[in-house]
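Novice: Sequence first, predicted coordinates after that:
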Amino acid sequence: MNRRMVLYVLCLIMRVEAVLLVPPLVIALVQREEMAAFGFLVAIAALLGASLLTLLKKPRKKVFYAREGFIIVALAWFVVSVFGALPFWVSGAIPNFIDSLFETVSGFTTTGASILTDVEAVPMSLLYWRSFTHWLGGMGVLVFVLAIMPLAKNSGNTMHILRAESPGPQVDKLVPRMHNSAKILYAIYVGMTLLQIVLLLAGGMPVFESVTTAFGTAGTGGFSVLNDSMASFSPYLQSVVTVFMVLFGINFNIFFLVIMREYYKILRNEELWVYLGLLFGSIILITINVLPMFASVGESFHHAAFQVASIMTTTGFATVDFNMWPQLSRTILVILMVLGACAGSTGGGIKTARVVLLGKSFVRDVRKLLRPRSVALIKMNDRTVEEDTVRGVHSYLTAYILIALISVLLISINNFSLETTVTSVVSCMNNIGPGLDLVGPMGNYAAFSGFSKLVLSADMLIGRLEIFPMLMLLVPATWKAR
């Protein structure tokens, strides 16, 4: 393994994070939040100090392969989370470091699970940083670095990193050079975020709330700067957020195809239509189910659409306490937690693409029972899916179930209700935030023990990086020299 190159990239990421901490530092100085400003200064100094390691060991070869790509991604997310937690801890806004780490991991992984009981009491600069971690983590910390600077002359390096960090069963290039693909992805991401900010401002939302809400929506994270999430905003503002949550849950390749006017490829995209079908089908069912709880069909549809979009895209915003909804509606929402959004989006969950592939694989296997000698290929979007990809989906699902079961067992030590225990793990592994019962949309994770918060933090990282990059850290062979 090219250890020096791994260290080089990690130090580069630390320097980038130090720069990204400057805007909240400026906000802290302007707002005269002395302790918060001190916390940001400590974090910046620690990042710059640690990044000096590259001066001691410069890489001889700047080429690396899949193994290094997975390791860089896994370690990078851990590093940015640890250093990103320092402002919360040093400032005293979150006195316990494990709580600070939980909040920061939740931010970068776009989970939105929080231990804060009074969000509005937190200094503005820290709330900005808290929401900004969503925006950075949504597209991917490493994708951001790739977008602003190539890591090496070899374009294969960037492909290994993008493949390890991007959600979904496979990664496609938008253009031949991966560095340019990262730029295009971020251009679309920034453009959509700015458009949402403009529409929120047009609806009368204050500037700070518009920016942080757009960060939370774009990253499908769900951190709000208000205690009631989105409940106190107008129906117009809630509707804007609903639409953008749905949009950010779509594979970003679709938006690239729209720009290129290749509409025929969009019409043939099976994942997109399954995603929209599940979304609108769930909205209709929940609208009917919760109709007695609201004054009109329109109001019922409005809140059902918001919550379905929020849960399926794993954003986690809330307009009402869906913990009080009928069992059918809550069950649908839990199922949507697991299914998640599209591959290549900022959303979490298993991903619609994997669900489609699993369904096609199941049908093929049943047919082969009837005709054992037949050769049946799995196709998606008019393209044959390689057997390695299909096996990867099955391996992912197996690992997903095993990790979820182990996590539920470990979290059960807290002796909370089964609903709380299971949905907290499902919510964190799928990067959603709210669950049911104690961790419902109006609850939080403050009551969990420090050990449970570490387990759930690991679940958030495992879910965001889709299991394998994190598991590779535990395999001894990963660290052997070539």
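Specialist: On my side now, so go ahead.
Novice: CA atoms for contacts and neighbours, from now on please.
Specialist: Noted.
Novice: Val63 and Leu151 touch, don't they?
Specialist: No. Between Val63 and Leu151 there is no contact under Cα atoms under 8 Å: 9.4 Å.
Novice: Now do the shared contacts for those two.
Specialist: Residues touching both Val63 and Leu151 by Cα atoms under 8 Å, 6 or more residues apart in numbering: Asn157.
Novice: where along the stretch 101-250 of the chain do the helices fall?
Specialist: Using DSSP state H, counting those that start in this stretch, the helices found in the stretch 101-250 of the chain span residues 124-139, 141-148, 155-165, 178-202, 207-218, 235-248.
Novice: Going by residue numbers, what spans are strands in the stretch 351-482 of the chain?
Specialist: 379-380, 383-384 (DSSP state E, counting those that start in this stretch).
Novice: Would you tell me which one of these is buried the most?
Specialist: Each of the strands of the stretch 351-482 of the chain was scored by mean neighbour count; the highest is strand 379-380, a mean of 14, by mean count of other Cα atoms under 10 Å.
Novice: Nearest residue to the middle of this protein?
Specialist: Thr110 (3.8 Å; Cα atoms, centre = their mean).
Novice: What is the neighbour count of the closest residue to it other than its chain neighbours?
Specialist: Ranked by Cα to Cα, 6 or more residues apart in numbering and with sequence neighbours excluded, the top spatial neighbour of Thr110 is Gly221, at 3.9 Å. Applying other Cα atoms under 10 Å, we find 38 residues neighbouring Gly221.
Novice: before we go on, here's another structure to hold up against the first:
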Amino acid sequence: MNRRMILYLICIILRIEAVCMIPGLLISVYQNEAASVLGLGVGILLCALCSLSSFFFRVETKTIGAREGFLCVSLSWVAVSLFGALPFFVSGAIPNFVDCIFETVSGFTTTGASILTNVEAMPMGLLYWRSFTHWLGGMGVLVFLLAVVPMGRGKNSLLHVMRAESPGPQVDKLVPRLQNSAKILYAIYIALTLIQIVFLLAGGMPLFDSFCTAFGTAGTGGFGVRNDSMAGYSPYLQTVCTVFMALFGINFSIFYLLLLRQFSRVFRNEELRLYLLVMLSAIALITINTLPNFDGNVGEAFHHVAFTVSSIMTTTGFATVDFNLWPVFSKMLLVLLMIFGACAGSTGGGIKAARVALLFKAARRNIRRMLRPRSVSQVHMDGQLVDEDTIQGTYSYLTVYALIAAFSMLLIAVDEFSLETNVTAVMACLNNIGPGMDVVGPIGNYASFSNFSKLILSFDMLVGRLEIFPMLMLFVPAAWRRN
């Protein structure tokens, strides 16, 4: 196993994290926020010092295999979360280090679950860093590394890293060179983020709020800078977020195909069609069901329901209303949307529309085999044959997903919260959504959970963002052996 290459990549990532903290530090200096200047300054210093250790050992080969790719991704995410928590702890903004870890893991994994009871009391520099963790984690910290850092020889082997970090049942390069694929993804990501900022500024949103909101939307994270999330903003600004949340829940390869004017391939994309069908159907059903909650005002109901469905399905977690007060049917649909999630290859969470489509096709294939045992039946997606390894991988993913969810619910039950709270808290963290129901609803938070439960939920967030197996690889002894 190429351990030195793993350490080398982690050091580079810590160097990138130090650079990413600098804007927050500058904001803190401008706002005369002494505590956050100290916190971010210490964070930058420690990240930089640890990253410099890469100069003291020699990397003989830069080849990365599948095993190293999984370990590199999981260890990198743990490292950036621990170091990213330092500014909150050193500044005293969040005195409990477990809370700092929870908040930072929630940021990088784009979950948006928070322990803060008064967001507006947080210094602006730390609020910026908190929101920027969404943007950095949305596309992936290692994908960012592949896009901006020349890796020299062996860079094509880093496809294992990209596959371990990118969401979905299968990940392929957009173009033959891996680094060019990463650059294309980030170019699209940055362009959409900047376009949203322009639309938000046009609607009168303050500059700082616009950047933080765009970071939360682009990463489908949902950290806001106001205690009421998005409720206090105008309907226009809420609508802008509704549209962009839905856009960031789409596979980024779709945007690339649009740029290439390959419209026929876009229209034939089965996952995109399923994603839009589920979203529009959910909006229609919940709007009808919640009309009494909005005194029969169809326009107002449609506006808030569309925002909520877009937020929950893309696992962003912004809120304009307290959907805890909606009818049971609507809340049940929202929970199902939490699990369904966005598209593979997007910044959204959940089990992904591609997996759902694949499972239905595989189930139909199995039924046909039962009826005609001698027949040859295969599974196709977008006209392409899906290999059996991908199908078996999807089955394995869902099996382990269910086991982790059940075990996590059992562990956090020691805090004696309601069943609705425990179930939705785990599902919200495992699917990287943020708000759940009851205590952890859109107007609640996770502050009342014990440190033990927060660590369990933090692990669930990492497991959900990295799609289970890279994190589980840390606990497999065979993964650490040299041969």
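Specialist: Now that the structure is in, tell me what you want to look at. Just so you know, these numbers come straight off a predicted model, no measurement behind them.
Novice: quick one: contacts for the residue nearest to the centre of structure 1?
Specialist: By Cα under 8 Å, 6+ apart, the neighbours of Thr110 of structure 1 are 133-135, 137-138, 216, 219-222, 315, 431-432.
Novice: Helices of the stretch 251-400 of structure 1, start to end?
Specialist: 252-259, 263-267, 270-289, 297-312, 327-339, 352-370, 387-411.
Novice: any chance of the strands of the stretch 351-482 of structure 1 in TSV, with distance to Ala295 of structure 1 too?
Specialist: Below are those laid out as TSV (distance: least, Cα to Cα, whole Å):
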stretch	distance to Ala295 of structure 1
strand 379-380	43
strand 383-384	48
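Novice: So for Ser330 of structure 2, what's the nearest residue that isn't a sequence neighbour?
Specialist: Ile286 (5.4 Å).
Novice: residues near the one you found, how many?
Specialist: 23.
Novice: residue contacts, it?
Specialist: Here Ile286 of structure 2 is in contact with Val305, Phe329, Ser330, Leu333 (Cα under 8 Å, 6+ apart).
Novice: What lies in contact with stretch 176-188 of structure 1?
Specialist: With contact meaning Cα under 8 Å, 6+ apart, stretch 176-188 of structure 1 is reached by 139, 143-144, 146-150, 155, 158-159, 173-175, 252, 255-256.
Novice: chain center to that stretch: distance?
Specialist: 19 Å (Cα atoms, centre = their mean, to the nearest Å).
Novice: What range does it cover in structure 2?
Specialist: Alignment of stretch 176-188 of structure 1 against structure 2: residues 176-188, by TM-score structural alignment.
Novice: if I pick the residue of structure 2 most remote from its centre, what's in contact with it?
Specialist: Distance from the C-alpha centroid of structure 2 peaks at Arg374, with 43.1 Å (Cα atoms, centre = their mean). Taking Cα under 8 Å, 6+ apart, we find Arg374 of structure 2 in contact with no residue.
Novice: again with Ser282 of structure 1
Specialist: Here Ser282 of structure 1 is in contact with Val308, Ile332 (criterion: Cα under 8 Å, 6+ apart).
Novice: Show me how to select, in PyMOL, the buried members of the contacts of stretch 176-188 of structure 1.
Specialist: Burial among these is assessed by 16 or more other Cα atoms under 10 Å; the matching PyMOL selection reads:
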select buried, resi 139+143+144+146+147+150+158+159+174+252+255
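Novice: Can you tell me the closest non-neighbouring residue to Phe64 of structure 1?
Specialist: Phe64 of structure 1 sits nearest to Asn157 (Cα to Cα, 6+ apart), 5.9 Å away.
Novice: got it, and Ala113 of structure 1?
Specialist: Closest to Ala113 of structure 1 by Cα to Cα, 6+ apart is Gly433, at 3.9 Å.
Novice: I'd say Cys428 of structure 1 and Asp459 touch.
Specialist: Yes. Assessed by Cα under 8 Å, Cys428 of structure 1 is found in contact with Asp459 at 5.9 Å.
Novice: These two: which is more packed in?
Specialist: Legend: neighbour count by other Cα under 10 Å for Cys428 of structure 1 and Asp459, higher for Cys428 (33 against 26).
Novice: Tell me which residues touch that one, please.
Specialist: Thr111, Ala113, Leu456, Ser457, Asp459, Met460, Gly463.
Novice: In helices only, show me the residues you listed.
Specialist: Leu456, Ser457, Asp459, Met460, Gly463 (DSSP state H).
Novice: Which of these sits closest to Glu209 of structure 1?
Specialist: Met460 (25.4 Å; Cα to Cα).
Novice: show me the contacts for the closest one.
Specialist: Val105, Ser106, Thr109, Thr111, Cys428, Met429, Asn430, Asn431 are the contacts of Met460 of structure 1 under Cα under 8 Å, 6+ apart.
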